[in-house]
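Chemist: Starting from these lines, generate the structure:
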Amino acid sequence: MSVWDGIVGQRQTVALLSELAAGDPKRLAQSWLVCGPPGSGRSNMARAFAAALECPDHGCGVCDTCRHVLAGTHPDVTVLATDRVTIGIDQVRDLIATSEQTPSTAPWRVIIVEDVDRMLERTTNVLLKEIEEPSEHTIWMLCAPSAQDVLPTIRSRCRIVNLAVPSNAAVADFLVDSMGADRHVANRAARLAEGHIGVARLYAGDDQVMADRDELVVGVLNLAKASDAVLLAGSLIDNANAQAREDVERKVAAEEADFRRVNGLGEKDRIPPALRGAFNAIGKKEEIRRRTTRRSRDVLDRALNSVASVYRDVAVLQNNAEDAVGLINLENRAAITELSVRLNRAGAVARLEAIGTARRRLLGNGNPALVFEALFCALIP
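Modeler: Got it, this is the predicted structure:
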């Protein structure tokens, strides 16, 4: 067992980082940029690397150090993740203050920033000096979809690690090994997730989410008139909001339970006055509403990927490339084949461009219902 066991489909990168973690600390870069497409496991890779650097045995996976780093509870490893659209400048200033502290128990103070591409330029400029000249015992690990998503001033000062998209077989094996998923379910979940490990876990572990995806794909393939587009958009928005509410409620309940555990309180114990403010902040209505909106946008973004997979499959058939790259939506092959005949190649490309436009509108805080109504109307053959 090791800290790398949860890393899927990144054998070469794991070999490189594990060798560096066990090597001469004086030769180790102190600023890293871990890049990979959504779902490739870049945040997990950063945590595993941090554990290997802190562990006396360089990532054994069983010692207290490894377990605490991977669980996010190690005092010398700080992770900045955000539910917000952007990472705030005050959050970065707090990180910088933390980075300048001497490690309390481990060789390094490691700062992991997930989604560094969400920083505005002025926030990134605050971070720049620390990335360029880190404190003696500090290592920065920044995570982003690609190096191009990060300002040149930042990426030029980091050692870049590029992750590959895991193969379907590797993802399916991971689902079977880590979740005990049925092999057929794991294979299908891996194929539909298109290399996104988190989405694959979701599909393999939640029948309703998989059913919602199936319904969306069938709805797209059956679009014939504007009323179909409006109804499909409404159904999608309702499902996204329901998924988001359930997910946020589950996370808030877990955070409240963890707060009680950390403070030595039972499930039904009254919260002492001194702790009440911190406890109430977890379930604050405004915070829950913001997190739900963000989570809903994530679900809708995943829906856009599912819709795009239909026209990707159409293009594959139009270009006689099925033997080379395969289809994603195998269960809908007959309907996709029919659509590939009804559309010409320019029509398939135009629909993929319409999906890209919808994604940009969502990122720009466009009204989700209007965005998807417009998109589904544009997809009608």
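
Chemist: contacts and neighbour counts: CA atoms only from here.
Modeler: Fine.

Chemist: biggest strand in this structure, by residue count?
Modeler: In the chain, assigned by DSSP state E, the strand with the most residues is strand 138-144.

Chemist: Could you pull up the residues touching residue 158?
Modeler: Neighbouring residues of residue 158 by Cα atoms under 8 Å, 6 or more residues apart in numbering: 29-33, 131.

Chemist: The residues you listed, buried ones only, as a ChimeraX selection?
Modeler: In ChimeraX, this line selects whichever of the contacts of residue 158 come out buried by 16 or more other Cα atoms under 10 Å:
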select :30,31,32,33,131
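
Chemist: Can I get the contacts of residue 158 in a markdown table including secondary structure?
Modeler: Formatted as a markdown table, those follow (DSSP: H, G, I helix; E, B strand; the rest coil):
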| residue | secondary structure |
| --- | --- |
| 29 | coil |
| 30 | coil |
| 31 | strand |
| 32 | strand |
| 33 | strand |
| 131 | helix |
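
Chemist: One more, so I can put them side by side:
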Amino acid sequence: MTVTDVWTDLVGQEPVVETLRSAVASAGGEGRSMTHAWLFTGPPGSGRSNAALAFAAALQCEQGGCGHCHSCTSARAGSHPDITVITTQGLTIGVDGIREYVRASSLRPALGRWQVLVVEDADRLTDQAAAALLKAIEEPSKHTVWMLCAPSAEDVMITLRSRSRSVVLRTPGTAAIARLLVERDGIEPEMAQAVAAASQGHIGRARGLARDSSARERRRAILSIPVSIHGLGDCMAAAQRISDEATARAADFCDAADERELADLRQAWGVEERGRRPAGFAGAVSALEKDQKRRRTRLTRDGIDGVLLDLLSFCRDVLTVQCATGIDLVNADVAADVAEMAQVWTPESTIGAIDAIVECRESLTANAAPLLALERMMMGLRR
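Modeler: Below you'll find the predicted structure:
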């Protein structure tokens, strides 16, 4: 599909697009008035960051987001000099980094009409970082727009959200995601429909499942867990496998990234392999290692959480069959396993399994030991 404008990828978000188009139109001209802080919220996969970046591109575009001009194409490529994306691979966004961005936000735009700063995962701002950002939002530069992204408004400090205009995104429908995959990515309709349903409204995950056969196999292995665990040993083995695989996938990314970042730090400080260490270098290394450890922890937990969401969808399907709702299954490709567990479990035990998974997610959020939390959860999934 040919991209017609910057809003094309916002699947199933028509009310949001209408709101943002109106804001772009009202922001034009010399006497323009503009809300200088926006808060984009919505469930994972709904496209919070995509919506913010589309809005940023449209604000820079002379035609309100045509999709073809230099501003739009550079914004899409992530190279527009006046659009800054603030993200983190760690557990938090710290105050030092935010202060640097706050200082940069006061500069006039280099090429565009606005200096736009998009804070992905604004829910990860530390209290100090949020306080530093609050001052910038309370006293904004005339040409600066801040865009915060978070799962829900409650995840953001109340003083920040009270000073931001809210944009709430919804979970895209299965049909809309499947249509996007077919038209834009050239995915076969049958495959597109299956992965769109399995993704539970997460466009990026749907695309990943469609393109990666190993991801589909991994998902099927996850969904086979409830059928395969009978006794205590099965519970322990399944928990260990999930923990090990999440740790390994995090290591695949982090090992190379850690090595590259340490080399960059050495070069920045002018440190040779066997040379003298300048004062302060050891502290810089220590800070880097702490950030890298936090990133590894976050990626491991994110990997485990993905498994838990798949298991939740399986239990949802089981309950759907048990209650004879007639609603389409999320995991239609494992309908036989769903039907088997609908006979093995009672509706009450299915709800108990759901509660066990939700409790595990909450425990991980509270920094519980992942393996112990998984082992406890598996007890609730036994046949």
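
Chemist: ok, so of the contacts of residue 158 of structure 1, who is nearest residue 142 of structure 1?
Modeler: Within those, the smallest distance to residue 142 of structure 1 is 4.8 Å, found for residue 33 (Cα to Cα).

Chemist: Map residue 102 of structure 1 onto structure 2.
Modeler: In structure 2, the residue matched to residue 102 of structure 1 (TM-score structural alignment) is residue 108.

Chemist: Please apply the same query to residue 86 of structure 1.
Modeler: Matched to structure 2 by TM-score structural alignment, residue 86 of structure 1 sits across from residue 92.

Chemist: Over to residue 4 of structure 1?
Modeler: When structure 2 is aligned by TM-score structural alignment, the residue opposite residue 4 of structure 1 is residue 7.

Chemist: Name the helix or strand for that match, please.
Modeler: Here residue 7 of structure 2 sits in a region with no helix or strand, counting by DSSP states H and E.

Chemist: Count the residues that sit near the residue nearest to it when sequence neighbours are not counted.
Modeler: Excluding the flanking residues, the one nearest residue 7 of structure 2 by Cα to Cα, 6 or more residues apart in numbering is residue 54, at 6.1 Å. Neighbour count for residue 54 of structure 2, taken as other Cα atoms under 10 Å: 23.

Chemist: Could you confirm residue 54 of structure 2 falls within a helix?
Modeler: Yes: under three-state DSSP, residue 54 of structure 2 sits within a helix.

Chemist: Looking for the alignment partner of it in structure 1.
Modeler: Checking TM-score structural alignment: residue 54 of structure 2 goes with residue 48.

Chemist: Same check on residue 363 of structure 2?
Modeler: For residue 363 of structure 2, the aligned position in structure 1 is residue 361, judged by TM-score structural alignment.

Chemist: Now do the residue nearest to residue 7 of structure 2 against residue 169 of structure 2, distance only.
Modeler: To residue 169 of structure 2, residue 54 of structure 2 is 14 Å away according to Cα to Cα, to the nearest Å.

Chemist: With residue 80 of structure 2 instead?
Modeler: 25 Å.

Chemist: neighbour count winner among these two?
Modeler: Taking other Cα under 10 Å, residue 80 of structure 2 and residue 169 do not tie; residue 169 has more neighbours (24 against 19).
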